[in-house]
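In: Return atomic coordinates for the entry below.
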Amino acid sequence: MRALKSSVTEKMKRIPSFLPRVLLKETSLDEEIVRFFFSRYQLVVANDDDEKEVSFKTRHKVYCEEMKFEQTTASSLEIDQYDDRAINCYIKHLPTGECAGTIRLVLPKEEDGSLPLEEKFSDAFSSSSLLPSSLTSEGVCEISRLAVPREFRVRQFKSKVFPRKKLNKIKQSKNLDFNLEHFPYLSIALYLMATSVCLHLNMSHAYVLMEPKLARRMRAFGIHFNEVGEAISFKGKRVPYRLSPLDFVNDLSKTLKRFQREVHDTMQPSLQKMSLGMSMLDNKVDYANIDYNSAVFQRVGDSKVSRAA
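Out: As a prediction, this is how the structure comes out:
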């Protein structure tokens, strides 16, 4: 009996040393990204005036005060003529309540189906068949006004998304499809948010005017923007690009697919609220008959997906 007690006691002493290894299963790379981001940030679709003002203030801070791209305004809001037909989204930093970044999606003009990019730079397009107004029957929009305040631009490059020990282990395994040490998670999350809005509205094409170096950088993460025109001089060198929201999801780096799925799923309640509140603009997309239960809206990003009928 004494020998049995001694054996049990000895085993109990060893439990603390091995129990953590049993219970604390090592998280995968994609799980680590999701855990890091959603423990610090909240996704917001600007459905009311107060939320829209957050986006406008952030845009003013970045575009007017930091970048000097636009003139400052007395209201400290950066608003243009396209915001009447735009959907704004932003990322809220949970510890401070500050806006960590914003982006918008502009719907086509009711009269001719054009987008801001076409109205300003139609001559830059390689072919008239690539103009947004020639594709309105398929559902088009423009992604613009991506803005991340300076303090959060710095934060995202200083943040340790992954523990140093784990990062070194990943490097040694070489099982990595992008550079984790310089991971622009806020910019990527904003593009994922915009893409989720595109999918929700059944958009086939999204246009964006951006710096070529940003497009190249995003390509490293499996985010492909296809050139549809020549470089122009507009607040620096810019090129018109186009993307297919479905291809965007399917081509994402494997490591980011779960992040995209979590972004998409998290946004669904706000997107449904947006659909109820938004006016049905005549951009030839039948919002009323979109099948929100279709495969496109069910766990998009798990695998190759096809467009809803």
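In: Please make it C-alpha for all contacts and neighbour counts, starting now.
Out: Will do.
In: Can you pull out the residues in contact with stretch 252-259?
Out: Contact with stretch 252-259 is made by L29, D30, E31, I33, V34, D177, F221, G222, I223, V249, G301, D302, as judged by Cα atoms under 8 Å, 6 or more residues apart in numbering.
In: Contacts for stretch 17-31 next, please.
Out: Residues from elsewhere that reach stretch 17-31 (Cα under 8 Å, 6+ apart): T255, L256, K257, R258, F259.
In: Mind giving me the PyMOL select for the contacts of stretch 252-259, buried ones only?
Out: Buried members of those, identified by 16 or more other Cα atoms under 10 Å, are gathered into one PyMOL selection as follows:
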select buried, resi 29+33+34+221+222+223+249+301
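In: closest to V208 among the contacts of stretch 252-259?
Out: When these are compared for distance to V208 (Cα to Cα), I223 comes out closest, at 12.9 Å.
In: who touches the closest one in this structure?
Out: With contact set as Cα under 8 Å, 6+ apart, I223 has these partners: F248, D251, L252, S253.
In: most neighbours, which of those residues?
Out: Counting by other Cα atoms under 10 Å, L252 has the largest number of neighbours within the contacts of I223, with 20 neighbours.
In: What about the contacts of stretch 17-31, which are in helices?
Out: In helices, defined here by DSSP state H, the members of the contacts of stretch 17-31 are T255, L256, K257, R258, F259.
In: Of those, which is the nearest to K92?
Out: The closest of the ones in helices among the contacts of stretch 17-31, once distances to K92 are taken by Cα to Cα, is F259, at 16.7 Å.
In: how close does the closest one sit to T72?
Out: Here the distance between F259 and T72 works out to 35 Å (Cα to Cα, to the nearest Å).
In: ok, back up a step: turn the contacts of stretch 17-31 into CSV, including neighbour count and distance to A194.
Out: Converted to CSV, those look like this (neighbours: other Cα atoms under 10 Å; distance: Cα to Cα, whole Å):
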residue, neighbour count, distance to A194
T255, 19, 19
L256, 21, 15
K257, 20, 15
R258, 21, 16
F259, 24, 14
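In: Please give the structure of this sequence too, so both can be compared:
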Amino acid sequence: MGLFAGAADKVNRLWKSYKKLREAASISNHFAKYLAPKVATSKELQQEVFKIRHNVYCDELAFEPVKPDGLEVDEFDAFSVHCLIQHIATEAYAGTIRLVTPREEGQLLPIEKYCADAIEHPEFTPDKLDRTQICELSRLAVPEQFRRRKFDTHPGAATGVINEEIYSETELRCFPFIAIGLYMSAASIAFKMGINHAFVMMEPRLARSMGFIGIKFIKIGPTIEYHGQRAPYYINAELLMKSLSPSFRMMLKDIKNTINKQLPS
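Out: All right, here's what the predicted structure looks like:
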């Protein structure tokens, strides 16, 4: 009897593993069917980045003044790598994010320049880490035309926040894949560049949203008023891979493969 019970347990474990693998492949395939990550390696693609940012940060949210040329650009773009998510069917760009990578004397992360006093963690502080090993995830923006569903029109949707009244941990199929794909694209670039430490100023709601799928940011300071309620967060490669759910780990793997093909060897 014990032999049959042991065999049944083994079959049950194998079946559960198969279902998890199938679910993981389904999520990654769903993303790849509709959306494609792009690295803005050309001037033309960078212009698309700056247009989206102007639409969201200047026209919609009024965080920055409207620019005559319709491009939102700042000092940090000179040492940043930019990502886009493209909607495959329409070829329209559905979102952007940048990876700020200071390398030279005097180059600071945005969080260092504007929110340094908010960082209170004794260990995870930019000035205590190797400058070649730090970056900041910044300027995440999703255009309005990709947030027209009734549950994506809430405050914060433009910067990736999930509506917690609609989404839950068990409703992964409803997640806004654009924001998740942007963070994974930026992480893929960081991996490729050998950067291990990442900082971000974001709404605590967004941090909780990302936590649903296992992207566990560490809060390193209090919530402050900075274009709304924002707090400083930290994550590294080990923390990301340790906590990321299996379903989205495969999605990250596929995005990494796509991003790596677009970057220099």
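In: Kindly provide the TM-score of these chains.
Out: Structural agreement between the overlaid chains, expressed as a TM-score with TM-score structural alignment, normalised by the length of structure 2, amounts to 0.81; 230 aligned residues with a Cα RMSD of 2.1 Å.
In: Taking the ones in helices among the contacts of stretch 17-31 of structure 1 together, which two end up most distant?
Out: T255 and F259 (7.9 Å).
In: give the contact list for the residue nearest the centre of structure 2.
Out: Centroid-nearest residue in structure 2, with Cα atoms, centre = their mean: Y183, separated by 1.6 Å. Y183 of structure 2 makes contacts with I97, L137, as judged by Cα under 8 Å, 6+ apart.
In: Relative to K51 of structure 2, how far out is it?
Out: If you measure Y183 of structure 2 against K51 of structure 2 using Cα to Cα, the figure is 19 Å.
In: and what of I218 of structure 2?
Out: Remark: distance between I218 of structure 2 and K51 of structure 2 (Cα to Cα) = 31 Å.
In: who's more crowded, these two?
Out: Between I218 of structure 2 and K51, counted using other Cα under 10 Å, K51 has the larger neighbour count: 19 against 16.
In: Which position in structure 1 pairs with that one?
Out: Aligning on TM-score structural alignment places K51 of structure 2 opposite K57 in structure 1.
In: secondary structure element for R98 of structure 2?
Out: In this structure, R98 of structure 2 is located in strand 93-100 according to DSSP states H and E.
In: And the helices in structure 1?
Out: Assigned by DSSP H, structure 1 shows helices spanning 2-23, 29-38, 49-59, 116-121, 150-158, 164-173, 185-200, 212-219, 245-251, 254-277.
In: For the third one, which outside residues touch it?
Out: Which is helix 49-59 of structure 1. Contact with helix 49-59 of structure 1 is made by 44-46, 76-79, 88-90, 99, 101-103, 145, 147-149, as judged by Cα under 8 Å, 6+ apart.
In: Which of those fall in strands?
Out: V44, V45, N88, C89, Y90, C99, G101, T102, I103, R145, A147 (DSSP state E).
In: dump the residue contacts of the aligned residue in structure 1 for H82 of structure 2.
Out: With TM-score structural alignment as the matching criterion, the partner of H82 of structure 2 in structure 1 is N88. Listed by Cα under 8 Å, 6+ apart, the contact set of N88 of structure 1 reads V45, A46, K52, S55, T102, I103, R104, L105.
In: Next: V263 of structure 1.
Out: Residues near V263 of structure 1 by Cα under 8 Å, 6+ apart: L43, A189, L192, M193, S196.
In: Closest to S275 of structure 1 out of those?
Out: Nearest to S275 of structure 1, judged by Cα to Cα, of these is S196 at 13.1 Å.
In: Pull the number of nearby residues for that closest one.
Out: Other residues within reach of S196 of structure 1, judged by other Cα under 10 Å, total 26.
In: counterpart of it in structure 2?
Out: Counting by TM-score structural alignment, S196 of structure 1 corresponds to S188 in structure 2.
In: Same check on S28 of structure 1?
Out: Residue pairing (TM-score structural alignment): S28 of structure 1 is matched to R22 of structure 2.
In: Y185 of structure 1 too?
Out: Aligned by TM-score structural alignment, Y185 of structure 1 pairs with F177 of structure 2.
In: What of L214 of structure 1?
Out: In structure 2, the residue equivalent to L214 of structure 1 is L206, according to TM-score structural alignment.
In: Show me what A94 of structure 2 aligns to in structure 1.
Out: Matched by TM-score structural alignment, A94 of structure 2 corresponds to A100 in structure 1.
In: picking up where we left off before, check the gap between the match of L214 of structure 1 and K216 of structure 2 for me.
Out: Counting by Cα to Cα, the gap from L206 of structure 2 to K216 of structure 2 is 11 Å.
In: Between these two, which is the more surrounded one?
Out: Ranked by neighbour count (other Cα under 10 Å), L206 of structure 2 and K216 place K216 first, with 22 against 19.
In: Return the residues in contact with the residue mapped onto the more buried one from structure 1.
Out: Applying TM-score structural alignment, one finds that K216 of structure 2 aligns to H224 in structure 1. When contacts are counted by Cα under 8 Å, 6+ apart, H224 of structure 1 touches A215, M218, L243, F248, D251.
In: For those, give me CSV that also has distance to M267 of structure 1.
Out: Formatted as CSV, those follow (distance: Cα to Cα, whole Å):
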residue, distance to M267 of structure 1
A215, 25
M218, 22
L243, 21
F248, 17
D251, 21
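In: picking up where we left off before, the match of A94 of structure 2 against R155, yeah?
Out: No - contact between A100 of structure 1 and R155 fails when scored by Cα atoms under 8 Å: they sit 9.7 Å apart.
In: Done for today, thanks.
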